[in-house]
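Chemist: dropping the sequence and predicted coords here.
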Amino acid sequence: MKISEFISKKAANEMRIEIEEASGNEVFFRGIPDEKGIVSEFEVIARGNESSVAALLNMMRKNEVIIHNHPSGVLIPSDEDVNISSMYGEVGGASYIVNNDVNDICVVVPLREFIKIDIDDYFGENGVIHRNFGKFEVRREQYEMAKFIEKSMNENKKLIVEAGTGTGKTIAYLLPTLIYAIENNLKVVVSTNTINLQEQLINKDIPLLKKIIDEDFNYQIVKGRGNYLCKRKLYNLEVVDKETDTEDEKKEKNIIRNLIEWDRKVTKTGDRNELKYEISNSIWEKVNSEADMCKGVKCPYYSKCHFFNARKNISDATLLIVNHHMFFADLAIRNQTGFYTNYSILPNYDIVVFDEAHNIEDTARNYFTFETSKISFGRLMGNIYNRRVVKSSNGGALVRLLTYLNESLSSEEYKEVDELKEDVVEELNKFYDKGIDIFDKLTCLFSENNDNREIKMKIDKEKMQGSKFFREAMKLNSQFKENYGNLVIKINKFLNKVNNYNLEDKDGFLFEFSRYYERLKQYYKKFEFILEGKEEGYVYWANITTVRPNVKLYATPFDISDELNDNLFTKMDRMIFTSATLAVDNKFDYYKKSIGLIKEKHKKIDEKIVKSPFDYEKQMKVYIPEDALDPTNVEFMRDLEGFVEKAIKSTKGHCFLLFTSYSTLNFLYNRIKSRFSQKEYTLIRQNDFPRHEMIEIFKHSKNPILFGTDSFWEGVDVQGEQLKSVIITKLPFKVPNDPVTEAIIENIKRNGQNPFNDYQVPQAVIKFKQGIGRLIRSKSDSGNIIVLDNRIIKKMYGKKFLAALPRNRVVESKNEILKRMK
């Protein structure tokens, strides 16, 4: 066996030097194979044999080689070698042992050879689609995108591809990734941002693909654990009405009885979405499946568990559909336990497709944010001990545990427990009262001299020192810390006594109380982390709402590029990032930098822009009123209201108005709503209805006009005559005084860069492209885009926005534009 068949001469020489510098002791290398499978590059990942298997594996990517030397020159694998090799081999990695001179080799696990694919077998003139699916229109752009993805699969590379609206990108990425996965027995994860796209994949695209490929592969949509009913939690709740019950308690017990009936006679999945009626989150949280409340195989309901039944098929599936939030929840677990783990939400995967990939940065940042709030604190404390309803099982986990202990212990034993319980209850009440006092003081602090319904504010301790509310909150926090210490002592003493009895706890009453206690400790850690605000790399801020009085505290990382690069991008290469809006100035520099792909080493990331097949020059008319006031002018919207009214009436409604703030939306809505006859027009304002209902109303109403902000700039698909006009009121720059945006801007300044050009403009361009994309959704669609913000024609950076529009735009006065529209 020649070593040159596995490691290049240059790499072998350099490895020998590293081993010599380690005095001939054991050195572990990460071997990076070239296209022929020969290790041509490497890096040292450990010296000596003290590194754990998990630590070694966590430094490796998929489809690479762990190489280490045996100083003795005897290249027979040890038990530890076999352990490492088998674990890494399960996820597609190889393992070699070499001698100190790196001229002899033992291949413990060979580098896997992958079968390459050619999608021309399907898309070509004599391909499967042409022969068997005559009605299926293969678009040139779709084929072009699929070929690039085929290349990334065959060459084990990452690919960023912007695919214009109408490309048919779901089939373009599903076909090559699935064929490659089936041929090589791999697993694909497709991560999306919206439920709409998940439903399209499950109900339309994947069934069609099964017919095209003619392979019976398994696919599953992976839902979060909280969507499933937990039988143990459900059947532990008290459902018998008592005379002392309040009306709310009676209503809740009736709902629980209905859920029991649903579980026993109706549902086979336990999925909340199957319920024919709405159920409040506060009640669902009492009965849903939760990771830290799960007893696993020790649960009496394990064999019938809805959650585990749903998970059984996932490990066998070739294709998994998830949302971005779940993907990053899984990644956070891998960050703690190692990338190749059996403890994550998802099974180990080999290929990832991020659809709607422009949302990755915000989703990841939200997921790695620490959060606490007055409402969540009260709910957690109520789940442990609710002093308002202590006479029922709804009095919290402590009350249910005490009822169980009373039935399971002798009177003498229970008396000892009962005495300790009094101390626990006293400390719980003190802790709860002090916590609520702190949140109330913070509410006063942040809402001082501010009448807004929602306030977002950075927690700046230096600036807040002058406020008596801040000083009082900090004094209370010192007492809160003391209360917490006393509470921990009392609960530990109580649990130690109970645990000494070695109770069976079949129904999990002791287990559940212990889990809530762990949640309380984790909650307090987050609260202190945010309030102390010492960790660099985070912005600490508060959100206060007065409609439903609440204060939320956050610690948000303002740069997640390192996190994503270290914990995901360095672990695997077959990754596709796709969306209709990723490029700015026909480049992906901003996108790559924002999520950490710019830090990639060793392997080039392929990039491609696939233009839309739609003829925007013919299908879309663009109007920009040159005499509009500057959007910073307080009279900006008032000056345009007459123009907007006439522009909407020129298309008889059938219009989206996209705003960047609720205040501007409500101002214009209130100014012009009386000018539209309710018999002739249907006005739909965001927050008057749930988002999905707004879209349905728009699709099926007479002359609809939709007033929407942030979430309506993307993910909305209305084809045909029902949508004829999109009016963009302002360029969608993020609000600069938003605490997170402010922190990102400050961080960019600290790094010597220009936050406006390097962050705010690219962000806004991507959002702008999403908004423009709402209008033309098929080859037969046509309509108007009206941009009211004159900065697009008067500022230098406006060119970046204009590049997203067809060249035949009309830049004239409001009156001239209205004449043209007639």
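Modeler: The structure has been received and is ready for your questions.
Chemist: alpha carbons only for contacts and neighbour counts from here, please
Modeler: Noted.
Chemist: quick one: E512 from K506, how far?
Modeler: Using C-alpha to C-alpha, to the nearest Å, E512 is found at 11 Å from K506.
Chemist: these two: which is more packed in?
Modeler: Of the pair E512 and K506, E512 is the one with more neighbours under other C-alpha atoms under 10 Å, namely 22 against 13.
Chemist: so that one sits right up against M293, yeah?
Modeler: Yes - contact criterion C-alpha atoms under 8 Å: E512 and M293 qualify, at 6.1 Å.
Chemist: and the gap between the residue of the chain most remote from its centre and N406?
Modeler: What lies farthest from the middle of the chain is E412; by C-alpha atoms, centre = their mean that is 52.0 Å. E412 sits 10 Å away from N406, taking C-alpha to C-alpha as the criterion.
Chemist: likewise for H130?
Modeler: For H130, the distance to N406 - C-alpha to C-alpha - is 73 Å.
Chemist: likewise for L640?
Modeler: For L640, the distance to N406 equals 72 Å [C-alpha to C-alpha].
Chemist: excluding its backbone neighbours, what's nearest the residue most central in space within the chain?
Modeler: Nearest to the mean C-alpha position of the chain, counting by C-alpha atoms, centre = their mean, stands H325 at 2.2 Å. Distance criterion C-alpha to C-alpha, 6 or more residues apart in numbering; nearest residue to H325, sequence neighbours excluded, is T363 at 6.4 Å.
Chemist: in addition, the following structure is provided for comparison:
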Amino acid sequence: MPANNYQTLVRENYRRLSKALPGFIPRREQNYLVAEMGKVLLGRYDSARRILVAEAGTGIGKSLAYLQAGIPWARANQKKLVISTATLALQEQLVDKDLPLFLPHCKPSFRFALAKGRARYCCARRLADLAAGVAQTQMFEPSAFEQTLTAPLTAAQQRQLADMWQAYSNKSWQGDRDSWPTPIDSLLWQQLQAERHSCQPMLGHQSCPFHQARAELEQADVIVVNHALLLADLSMGGGIVLPEPEQCLYILDEAHHIAAVARDQGSTRLALRHIRRSLEQFNKWQSKLNDLLGSDGQTAIGKLQYGTAQLVPALTDLYRQLSSALQRQDLQTDDQGCLRFSPGDLPCGLDETLSTLKEDSQTFCRALGPINSQLAEQLKLSPSQAPAIEAALAMISQQQLQGEQLRDGCTLLLRATSPKQTPPARWLALDKNDQQEILLCATPLAVGHLLEQWCWSRAAAVVMMSATLTALNDFGYFRRAVGLRSDDGSHYVRLNSPFDYARAQLIIPDLACEPSSPNFDDLLAEHIPLWLKDQTASLVLFSSYRQMKQAAAALRAKGHSLLVQGEASRQALLQLHKVKCDGKQPSVLFGTGSFSEGLDLPGHYLTNLIITKLPFAVPTSPVEEAMAEWITLSGGNPFMQLALPEASRKLIQACGRLLRTETDTGRIVLLDKRLVSKRYGPALLQALPPFTILKP
């Protein structure tokens, strides 16, 4: 599309939108963001790499900005616009508010849909069978080898099941969990949800809710998705659930989560006893394939039996090797039942055992392929055997998934390292619910090369956006995390919030001790009430659940009424908080890190924000420990390169809870004297919005 035509479309859409909205006020930052997106999409900065990284402060209206710039370009270039978010709240805002608002004023018009994971949909066959009273044997499910039958349904579950079956039968319910008017019992839903290994197109279930939803996605021009589903699809090559990357303009909102979600997608967790038992049960079942495939399948069945016969002993050897090493204390876990492996060769000769297991799992996976194909062909030839063949296909698919996870897990655990290559975090853990179960776990620390391979180098265009992408006033921390380079053609924009931050006060009391002091908990119990006095709408943020619960107990003993995270659902707590504020009753919310992000309490719902401690992460998880160790081995400083930038970003997010509209005001009280006592304090303060700093 010629640039002039695209720019005309954007301007005309903006004109129609601004005229239709009552009290519309133009926002300079929003218009600038639209313009910068347009330049990137038109290739003005780099025609070969159309990537924009934009930090857009609270109040800019970034969602309407990227809809205005993105939809006309995607429609004109016959691409799909895929908007990915980290939180359900933003997905709901886009689907229920922003997209319907923009739709009547946009030319060309567009259709939009919300993409959800398979587990959010029921399996129509399971729903029908369970409603008809058919026993749901677990023979072909992942938990098949732990039990033979599901627990009987309670009376309440039976009533809910009957209602769901009736609604699905008369087409008043489409079979997705989120659209059911009341919460669905979790244990009931586990028996109903669609799963990859039991819900495949070859089974002829195109009328199932999941496949109907996927068909609707193909007709949509704009697809809203979450980061986990997007990256799961990309990690499998793309085009599995969502369109192929080459056909997409990606808008990654809340993009500061992308690296962490990518790490999760690349992680492995091998439960050795569970996998071995699963394979042993599968080995006993393989003789039933003879009845389904007959003489034509003997060669393939023989290869499968050989593959299983090799894999089971290899798993047994690995489990015994680790179990013996733990009993001899050659390997010792910490208090949490965890043992992290440092970079280099694995201890106790595990490299050789894992190499054998990797080869055997690869052989096993190759043997499953022909069986799957022959069963699918047999399904066409013998419709009368459909139930048995469908069950066998589900079993084969489940074993294929397990075999691939085993192969890929061994590969990650064995990954060789070099001075220029970041190693994965690798550790052994004992299952907290089964002390006899040994878990082998690994997580890639550096995922930038994966994101480059999966998306950046393939997508038609990418826009990454968030209110907090910089750390210590620089994009470097984010850029390194997601695999971008300063010279790769990506364009960066930083737009400050239009809010008047001088209307809010930042107070740093001169306290007697720092958070590292053993007296800090007592100090919080003493000082928090002082800063709650005469305040009507307060939020107190803690760095840990332990500290929050201890402070809550201390304040309640003094007669304070508190709404504490974890004592009710987040939605219920916020609703009660708003009711109290509307009734002009003092209300105090206690929360941890998850309340520092995505919490929207505008106006009189929050005027007093207390942050008890700077949000430095304590490197106690194997992933954090491994990252800090690798930075040190590479000659770096983990605190300066990892802890401080991340704390800066999280502190900005936490402070962002206070001002949510142009007219908001209030104060932030930071009960951590390190902001003034440590050398890094000024850098953290300078990265914050320009609040009015007061001395108490």
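Modeler: Here it is on my side, so go on. Since the model is a prediction, treat every value here as computed from it, not as a measurement.
Chemist: TM value for the aligned chains?
Modeler: The TM-score (TM-score structural alignment, normalised by the length of the second structure) is 0.80; 658 aligned residues with a C-alpha RMSD of 4.7 Å.
Chemist: re earlier: which strand or helix spans the residue farthest from the centre of the first structure?
Modeler: According to DSSP states H and E, E412 of the first structure maps onto helix 411-447.
Chemist: same check, this time on E625 of the second structure
Modeler: helix 622-633.
Chemist: how about the helix or strand just after that helix, which residues of the first structure does it hit?
Modeler: Using DSSP H and E, the helix or strand that follows helix 622-633 of the second structure towards the C-terminus is helix 638. Mapping helix 638 of the second structure onto the first structure (TM-score structural alignment) gives residues 755.
Chemist: now do that stretch: everything it contacts.
Modeler: 745-746, 748-749 (C-alpha atoms under 8 Å, 6 or more residues apart in numbering).
Chemist: chain neighbours aside, what residue packs nearest to L532 of the second structure?
Modeler: S538 (7.1 Å).
Chemist: list the contacts of the equivalent of the one you found over in the first structure.
Modeler: Using TM-score structural alignment as the criterion, S538 of the second structure maps onto C655 of the first structure. Contacts for C655 of the first structure (C-alpha under 8 Å, 6+ apart) come out as 648, 704-706, 723-727.
Chemist: what do you get for A583 of the first structure?
Modeler: Counted by C-alpha under 8 Å, 6+ apart, A583 of the first structure has contacts 162, 589-591, 609, 766.
Chemist: corresponding residue for it in the second structure?
Modeler: Aligning on TM-score structural alignment places A583 of the first structure opposite T470 in the second structure.
Chemist: just give me the match in the first structure for R269 of the second structure.
Modeler: With TM-score structural alignment as the criterion, R269 of the second structure pairs with E371.
Chemist: my guess is its match contacts E528, does it?
Modeler: No - between E371 of the first structure and E528 there is no contact under C-alpha under 8 Å: 11.0 Å.
Chemist: neighbour count: these two, which is higher?
Modeler: Just comparing E371 of the first structure and E528: by other C-alpha under 10 Å the higher neighbour count belongs to E371, 21 against 14.
Chemist: and the more buried one, what element?
Modeler: Per DSSP H and E: E371 of the first structure is located in strand 370-373.
Chemist: thinking again about what came up before, and the residue nearest to H325 of the first structure, what does it touch?
Modeler: T363 of the first structure is in contact with 324-325, 328, counting by C-alpha under 8 Å, 6+ apart.
Chemist: just name the closest of those residues to A397 of the first structure, please.
Modeler: H325 (29.2 Å; C-alpha to C-alpha).
Chemist: tell me who's in contact with whichever residue in the second structure pairs up with that closest one.
Modeler: Using TM-score structural alignment, the equivalent of H325 of the first structure in the second structure is A228. Residues near A228 of the second structure by C-alpha under 8 Å, 6+ apart: 86, 261-262, 265.
Chemist: who wins on neighbours among those residues?
Modeler: Across the contacts of A228 of the second structure, neighbour numbers were computed from other C-alpha under 10 Å; A262 holds the maximum, 26 neighbours.
Chemist: and the gap between it and A481 of the second structure?
Modeler: Applying C-alpha to C-alpha, the value for A262 of the second structure to A481 of the second structure is 10 Å.
Chemist: could you pull out the helices for the stretch 1-150 of the first structure?
Modeler: Ranges of helices in the stretch 1-150 of the first structure, per DSSP state H, counting those that start in this stretch, are 9-21, 53-57, 79-90, 120-123, 128-132, 140-154.
Chemist: winner for burial among the ones you listed?
Modeler: Ranked by mean neighbour count under mean count of other C-alpha atoms under 10 Å, the helices of the stretch 1-150 of the first structure are led by helix 140-154, which reaches a mean of 21.
Chemist: so where is the following helix or strand past that helix in the second structure?
Modeler: The helix or strand immediately downstream of helix 140-154 of the first structure is strand 159-163, counting by DSSP H and E. Aligning strand 159-163 of the first structure against the second structure (TM-score structural alignment) gives residues 52-56.
Chemist: ok, residues contacting the matching stretch?
Modeler: The contact list for stretch 52-56 of the second structure, computed with C-alpha under 8 Å, 6+ apart, reads 37, 40, 62, 462-470, 490-497.
Chemist: ok, T154 of the second structure - how many residues close by?
Modeler: By other C-alpha under 10 Å, neighbour count at T154 of the second structure equals 10.
Chemist: and what of I160 of the first structure?
Modeler: Using other C-alpha under 10 Å, I160 of the first structure has 25 neighbouring residues.
Chemist: on that earlier part again, closest to F494 of the first structure out of the helices of the stretch 1-150 of the first structure?
Modeler: Going by C-alpha to C-alpha, the one of these nearest F494 of the first structure is helix 53-57, 36.5 Å.
Chemist: many thanks, have a good one.
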